[in-house]
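In: The sequence isn't on hand, but the structure is:
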């Protein structure tokens, strides 16, 4: 490659980055595609390389922008060009998105901010590769006082112990709880074990005055509410 060709490619890359940034500033997230949004993130970690092919490869391998952010660090580094520095940048963006969703419901009346709650639960669990079981603890005004991950399981099962759930609710002086777990398959339809476990928690919590407002099963872009479906 001659010096002139190298300068031309460098100028093209700089021009592409500037144009993409300007398009994002003008139109926001709706003005860019998933791989372009990923490019904007990669710009910071990889300042002197055309990252469009890398962004497209990541989307093709993992499925979406959100899937890339949620992918395990080890799997990300299997992709040529993804260093520890790049992984850190991706995980910072993921953490920021989760924190923003969390702040939209923290200390607020959760039952009147239902979409914000679903958005948060989706950000927290939908793209995990294994099942995890979370509990949202609410005070007597149904404001969120804590969100805790209780258990992590396998790709299709998470062991949950009703006694431990109730014990933790009492320790936090919670008046109500919302159960949340994800289905890595993407299908939020509850299993028979999910339904049985929920009934056991309701049975254990009721005598102590702790209400189970809902059990949310989070899939990919969809969720299942036990309350809405008449299972609570």
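Out: On my side now, so go ahead. As the structure is a computational prediction, the values presented were derived from the model and not from experiment.

In: okay, CA-based contacts and neighbour counts for the rest of this
Out: Will do.

In: all helices for the protein, in order.
Out: 3-27, 34-45, 52-62, 65-70, 73-76, 84-103, 114-125, 162-171, 192-205 (DSSP state H).

In: what's the angle from the second one to helix 84-103?
Out: The one in question is helix 34-45. 120 degrees (axes from the mean of the first three to the mean of the last three C-alpha atoms, to 10 degrees).

In: got it, and the third one?
Out: Using the same axes, to 10 degrees, the interaxial angle of helix 52-62 with respect to helix 84-103 works out to 60 degrees.

In: still on that earlier bit, could I get the helices of the chain as JSON lines with distance to residue 219 and mean neighbour count?
Out: Putting the helices of the chain into JSON lines (distance: least, C-alpha to C-alpha, whole Å; neighbours: other C-alpha atoms under 10 Å) gives the following:
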{"stretch": "helix 3-27", "distance to residue 219": "29", "mean neighbour count": "13"}
{"stretch": "helix 34-45", "distance to residue 219": "20", "mean neighbour count": "19"}
{"stretch": "helix 52-62", "distance to residue 219": "16", "mean neighbour count": "16"}
{"stretch": "helix 65-70", "distance to residue 219": "13", "mean neighbour count": "20"}
{"stretch": "helix 73-76", "distance to residue 219": "21", "mean neighbour count": "15"}
{"stretch": "helix 84-103", "distance to residue 219": "17", "mean neighbour count": "16"}
{"stretch": "helix 114-125", "distance to residue 219": "8", "mean neighbour count": "19"}
{"stretch": "helix 162-171", "distance to residue 219": "23", "mean neighbour count": "15"}
{"stretch": "helix 192-205", "distance to residue 219": "14", "mean neighbour count": "16"}
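
In: nearest to residue 151, of these?
Out: Ranking the helices of the chain by proximity to residue 151 (C-alpha to C-alpha) places helix 162-171 first, at 10.4 Å.

In: Mind giving me the packing neighbours of the closest one?
Out: Judged by 3 or more C-alpha pairs under 8 Å, 6 or more residues apart in numbering; DSSP states H and E, helix 162-171 is in contact with helix 192-205.

In: Use this one as the comparison:
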């Protein structure tokens, strides 16, 4: 009779996905994020947002829809909730993870002179902009010790263009008493290769900045496929 009762009362048994959750958490503790594919890392995030449901299929759907773990986090809230199974709470939690990553990356940049922590600068720029759906033009303003004074988005444009006004860039640098700047913008297409317009605009800023004692250390373009450095490419 005991066996019969168990077969007829599945609600009394542990849900089939409960063991999977515990095993996945254990693997994360043992191997870290690098030991998990994107969809499993996303499952771990979704566990807390959706506590009473198997979320493996949902995680895979999100990766398929948006492309990667990073692109899921960067997706607009309104697009996330279009996916069946993602409510406002889960979408907000995903955006919170993105905000935490960006805040952490920005903190790493602020801790030491920018030029001595270049890898952190690149990580921050990618976290902040690489997956944005529209072009943004950002400026990192530096003091004479190359410490970060301010980090400002100057312009937001379309999917393939952002209007940039070189004199306004330098005007803002003077207002902040900055002695150097790093220019940053993203290419939503994913390809960070500089366009001729990017090169022309950058050289205009360099030409205006130099007589005023303001150095342009670099112009970084970020995209899903990586980043490009004007200095590295010897374009400035």
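Out: Arrived safely. Computed from a predicted model, the values in this text were never measured in an experiment.

In: TM-score of the superposition?
Out: For this chain pair, the superposition-based TM-score is 0.95 by TM-score structural alignment, normalised by the length of structure 1; 230 aligned residues with a C-alpha RMSD of 1.3 Å.

In: So which of the helices of structure 1 is nearest residue 177 of structure 1?
Out: Taking the helices of structure 1 one by one with C-alpha to C-alpha, helix 162-171 is closest: 7.6 Å.

In: tell me the contacts of residue 59 of structure 1?
Out: Residues in contact with residue 59 of structure 1 (C-alpha atoms under 8 Å, 6 or more residues apart in numbering) are 34, 35, 65, 67, 68.

In: quick one on the thing from earlier: can you say which of the helices of structure 1 is nearest to residue 222 of structure 1?
Out: Going by C-alpha to C-alpha, the one of the helices of structure 1 nearest residue 222 of structure 1 is helix 114-125, 8.5 Å.

In: Not counting sequence-adjacent ones, nearest residue to residue 73 of structure 1?
Out: residue 87 (6.3 Å; C-alpha to C-alpha, 6 or more residues apart in numbering).

In: can I assume the one you found is in contact with residue 72?
Out: No. Using C-alpha atoms under 8 Å, residue 87 of structure 1 makes no contact with residue 72, being 9.2 Å away.

In: now for the residue nearest to residue 73 of structure 1: what does it line up with in structure 2?
Out: In structure 2, residue 87 of structure 1 lines up with residue 91, judged by TM-score structural alignment.

In: my read: its match touches residue 79, true?
Out: No. Using C-alpha under 8 Å, residue 91 of structure 2 is not in contact with residue 79, being 9.1 Å away.

In: Reformat the contacts of residue 59 of structure 1 as CSV; add distance to residue 181 of structure 1.
Out: Formatted as CSV, the contacts of residue 59 of structure 1 follow (distance: C-alpha to C-alpha, whole Å):
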residue, distance to residue 181 of structure 1
34, 26
35, 29
65, 22
67, 18
68, 21
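
In: burial measure for residue 68 of structure 2, as a count.
Out: 18 (other C-alpha atoms under 10 Å).

In: can you pull the contacts of whichever residue in structure 1 pairs up with it?
Out: In structure 1, the residue paired with residue 68 of structure 2 is residue 64, using TM-score structural alignment. By C-alpha under 8 Å, 6+ apart, the residues touching residue 64 of structure 1 are residue 34.

In: Residue 217 of structure 1 contacts residue 225, doesn't it?
Out: Yes. Under the contact definition of C-alpha under 8 Å, residue 217 of structure 1 touches residue 225, with a separation of 6.7 Å.

In: Would you mind telling me which of those two has the busier surroundings?
Out: residue 217 (26 against 19).

In: Mind telling me what that one corresponds to in structure 2?
Out: Under the alignment (TM-score structural alignment), residue 217 of structure 1 maps onto residue 221.

In: what's the answer for residue 189 of structure 1, then?
Out: By TM-score structural alignment, residue 189 of structure 1 lines up with residue 193.

In: Just to check, its match is in contact with residue 228?
Out: Yes. If you go by C-alpha under 8 Å, residue 193 of structure 2 and residue 228 touch, sitting 6.3 Å apart.

In: quick revisit: can you tell me how far the match of residue 87 of structure 1 is from residue 175 of structure 2?
Out: In this view, residue 91 of structure 2 and residue 175 of structure 2 are 39 Å apart by C-alpha to C-alpha, to the nearest Å.

In: Residue 121 of structure 2 now?
Out: 23 Å.

In: which non-adjacent residue is nearest residue 228 of structure 2?
Out: Per C-alpha to C-alpha, 6+ apart, closest to residue 228 of structure 2 is residue 221, 5.1 Å.

In: right, I mislabeled it, should have said residue 198 of structure 1
Out: residue 215 (7.3 Å).

In: you'd agree that neighbour is up against residue 179?
Out: Yes. Using C-alpha under 8 Å, residue 215 of structure 1 makes contact with residue 179 at a distance of 4.4 Å.
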